[in-house]
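S.K.: only geometry, no sequence info:
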């Protein structure tokens, strides 16, 4: 069934308004409501995009809805500010694991030295020496532990003497080794795509958006056809409007073309 440009634009905007009204009725995702509102105010810039997307997906209503849902969530989750914050969080996580490893080495050495003094100097400090004592103290305010775990743990503790359990220093060393060997990885394809480059930029959003599209294609048990693709111009317009870029920050079709060329070259490398 053919649609005139006006029909395609109107039907797409009706879908977007419905999405926004649903968000507002449920008092969720206010940023996404603002993004949709901005899109509705930029009809002239997005009209060709609406036409293109509608022409490809109008016979698949779920795919059409999913496309716009993916887009507005990507615009909210992977704007430049959040991309920079994600990179900073990744670096912080790397630093935290390194710090845990270093502190664990120091703490394990102190625990070993304390045990040595307890055993040979004639003094003791009445401190924990059994890992299960630590577990029980740490769970003092955990009602579920107290009700369902504590008694069984006490029986196990009394059943097996100290030689069957790791020393506190060994537990700490295991924590430190785990932190030292930890590899910081993204939890989803969009996060990985948006943060893979050294510096943040507008390409981050494009990568995240396309990754989320791929994650919702038919081959991934989604609704968006595997063959669906956006033109360079359409994708550029979505970047400009989704990120609400200023006039001197806007991207064009050539930007997207170069981006895609770099992506193809990276895959070949």
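M.R.: Yep, it's here. Remember, predicted model here, so these are calculated numbers, not experimental data. Numbers count the residues shown, from 1 in each chain.

S.K.: For the rest of this, base every contact and every neighbour count on C-alpha atoms.
M.R.: Noted.

S.K.: Just give me the neighbour total for residue 117.
M.R.: The tally of other residues near residue 117 (other CA atoms under 10 Å) stands at 14.

S.K.: ok but residue 127 is inside a helix, no?
M.R.: No - counting by DSSP: H, G, I helix; E, B strand; the rest coil, residue 127 is not found in a helix; it is coil.

S.K.: tally of neighbours for it?
M.R.: Neighbours of residue 127 (other CA under 10 Å): 11.

S.K.: Ok, the one 3 residues further on next?
M.R.: A count of neighbours around residue 130, defined by other CA under 10 Å, yields 15.

S.K.: now it: how far from residue 45?
M.R.: According to CA to CA, to the nearest Å, residue 130 stands 68 Å off from residue 45.

S.K.: biggest helix in the protein, by residue count?
M.R.: helix 80-120 (DSSP state H).

S.K.: For residue 209, which non-adjacent residue is spatially closest?
M.R.: Among residues not flanking residue 209 along the chain, residue 74 sits closest, at 5.5 Å (CA to CA, 6 or more residues apart in numbering).

S.K.: ok, the one you found - contacts?
M.R.: Taking CA atoms under 8 Å, 6 or more residues apart in numbering, we find residue 74 in contact with 205, 208, 209, 212.

S.K.: isn't the last one right next to residue 68, touching?
M.R.: No - when contacts are counted by CA atoms under 8 Å, residue 212 is not listed as touching residue 68 (11.3 Å).

S.K.: Narrow the contacts of residue 74 to those in helices?
M.R.: Cross-referencing the contacts of residue 74 against helices under DSSP H gives 205, 208, 209, 212.

S.K.: so the second one sits right up against residue 188, yeah?
M.R.: Yep, that's residue 208 we're talking about. No - Residue 208 is not in contact with residue 188 according to CA under 8 Å; the separation is 9.9 Å.

S.K.: For these two, indicate the residue with more neighbours.
M.R.: residue 208 (26 against 12).

S.K.: ok, structure two:
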């Protein structure tokens, strides 16, 4: 890139300018352009940040040296301008989604157990009373009915499944109640939902703009995304110039 290597601010600013120009020419990552422009406008306020980056990784870029060391400075700068993704609005929405997912999981567990119980009770009543049901639904009947609009199922699976249903009577198949009940079994075994970008600490912690941002920002260094795992900005650097 031909960047000057005698001043951390000049070097990092030149790096950001080069990346921004590339994004603009290729018309990609447009949502990050304003952040990158603000970083350039506030370069004098980001002196501490740039100094810590150069101190940690040297005057390196992707066209020199060897990976992964030559990519750390670029990836960390990129992490800064993409960190707008950790805004309070996104975290709040993620927390609401997390609560809803947990609530739905609890509902599915409860409803599947209730339905399984109702199906078993129905079977018991028909077996010991004088009542008769016009028709009985097997597991293969359920699959057929659920897949009636599925072209691939009807083309490749329907005939073999019907053949198996004829070959093996109801004793070989699970009951409707057993099938419904395994929904509950499955859901109970699932761990808490995990967000792809926001850490569990942020999702499940108390609301705090700064704390949420710090936790989410630092978490990325621990994730497998190419960032240096042992790097952290100092408290002064983390304020990004205040």
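M.R.: Cool, got the structure. Note that the structure is predicted; figures quoted are calculated from it, not measured.

S.K.: returning to that earlier point: between residue 212 and residue 68 of the first structure, who's got more neighbours?
M.R.: A direct count of neighbours by other CA under 10 Å for residue 212 of the first structure and residue 68 places residue 212 higher, at 21 against 18.

S.K.: which one is that one nearest to, not counting chain neighbours?
M.R.: residue 190 (5.9 Å).

S.K.: Which of the contacts of residue 74 of the first structure sits closest to residue 183 of the first structure?
M.R.: Nearest to residue 183 of the first structure, judged by CA to CA, of those is residue 208 at 21.4 Å.

S.K.: contacting residues around that closest one?
M.R.: Applying CA under 8 Å, 6+ apart, we find residue 208 of the first structure in contact with 74, 78, 189, 190, 191, 193, 194.

S.K.: so which of those is the most crowded?
M.R.: Highest neighbour count within the contacts of residue 208 of the first structure: residue 194, with 28 neighbours (other CA under 10 Å).

S.K.: Per the alignment, that one pairs with which residue of the second structure?
M.R.: Correspondence of residue 194 of the first structure to the second structure, assessed by TM-score structural alignment: residue 202.

S.K.: which ones are touching that match?
M.R.: 91, 211, 212, 215, 216.

S.K.: Need the counterpart of residue 70 of the first structure in the second structure.
M.R.: In the second structure, residue 70 of the first structure lands on residue 79 (TM-score structural alignment).

S.K.: on that earlier part again, any idea which element the residue nearest to residue 212 of the first structure lies in?
M.R.: helix 189-194 (DSSP states H and E).

S.K.: how big is the offset of that helix relative to the second structure?
M.R.: Taken over the aligned residues, the distance from helix 189-194 of the first structure to the second structure averages 3.7 Å (mean CA distance after the TM-score superposition for the first structure).

S.K.: aligned partner of residue 176 of the first structure in the second structure?
M.R.: Residue 176 of the first structure maps onto residue 184 in the second structure, by TM-score structural alignment.

S.K.: Just give the number of residues close to that match.
M.R.: The number of residues packed near residue 184 of the second structure is 21, by other CA under 10 Å.

S.K.: How many residues are close by residue 235 of the first structure?
M.R.: 21.

S.K.: Then residue 34 of the second structure?
M.R.: By other CA under 10 Å, 12 other residues sit near residue 34 of the second structure.

S.K.: again with residue 48 of the first structure
M.R.: Counted with other CA under 10 Å, residues neighbouring residue 48 of the first structure total 17.

S.K.: in stretch 107-124 of the second structure, what counts as buried?
M.R.: For stretch 107-124 of the second structure, the neighbour count (16 or more other CA atoms under 10 Å) marks 108, 109, 111, 112, 113, 114, 116, 117, 119 as buried.

S.K.: Quick check: nearest residue in space to residue 110 of the second structure, chain neighbours excluded?
M.R.: residue 184 (7.3 Å).

S.K.: any idea which element that neighbour lies in?
M.R.: Secondary structure from DSSP H and E places residue 184 of the second structure in helix 176-188.

S.K.: Can you spell out which helices and strands pack onto that helix?
M.R.: Under the contact criterion of 3 or more CA pairs under 8 Å, 6 or more residues apart in numbering; DSSP states H and E, helix 176-188 of the second structure touches helix 88-128.

S.K.: sorry, back to before: check which helices and strands the longest helix of the first structure is in contact with.
M.R.: helix 168-181, helix 202-215.

S.K.: So which of those is the most surrounded?
M.R.: helix 202-215 (a mean of 22; mean count of other CA atoms under 10 Å).

S.K.: how big's the offset between that one and the second structure?
M.R.: Per aligned residue, helix 202-215 of the first structure averages 1.6 Å (mean CA distance after the TM-score superposition for the first structure).

S.K.: Please find the angle between the direction vectors of the following helix or strand past that helix and helix 202-215.
M.R.: Next in sequence after helix 202-215 of the first structure, counting helices and strands by DSSP H and E, comes helix 232-242. Here helix 232-242 of the first structure points in a direction 110 degrees away from that of helix 202-215 (axes from the mean of the first three to the mean of the last three CA atoms, to 10 degrees).

S.K.: So what's the gap between helix 232-242 of the first structure and the chain middle?
M.R.: Mean-position distance between helix 232-242 of the first structure and its chain equals 23 Å (CA atoms, centre = their mean, to the nearest Å).

S.K.: got it, and stretch 30-42 of the first structure?
M.R.: 23 Å.

S.K.: any chance of the helices and strands packed on helix 80-120 of the first structure in TSV, plus distance to residue 53 of the first structure?
M.R.: What follows is those, written out as TSV (distance: least, CA to CA, whole Å):
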stretch	distance to residue 53 of the first structure
helix 168-181	45
helix 202-215	13
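
S.K.: so which of the ones you listed gets nearest residue 63 of the first structure?
M.R.: Closest approach to residue 63 of the first structure among these (CA to CA): helix 202-215, 10.4 Å.

S.K.: residues touching the residue mapped onto residue 15 of the second structure from the first structure, list them.
M.R.: When the first structure is aligned by TM-score structural alignment, residue 15 of the second structure is paired with residue 12. By CA under 8 Å, 6+ apart, residue 12 of the first structure lies in contact with 50, 54.

S.K.: one more time with 10 Å, if that's ok
M.R.: 6, 18, 40, 47, 50, 51, 53, 54, 58, 64, 65, 68 (CA atoms under 10 Å, 6 or more residues apart in numbering).

S.K.: Residue 266 of the first structure too?
M.R.: residue 260.

S.K.: Now with 7 Å, please.
M.R.: With contact set as CA atoms under 7 Å, 6 or more residues apart in numbering, residue 266 of the first structure has no partners.

S.K.: Mind telling me what element it is part of?
M.R.: Assigned by DSSP H and E, residue 266 of the first structure falls in helix 253-268.
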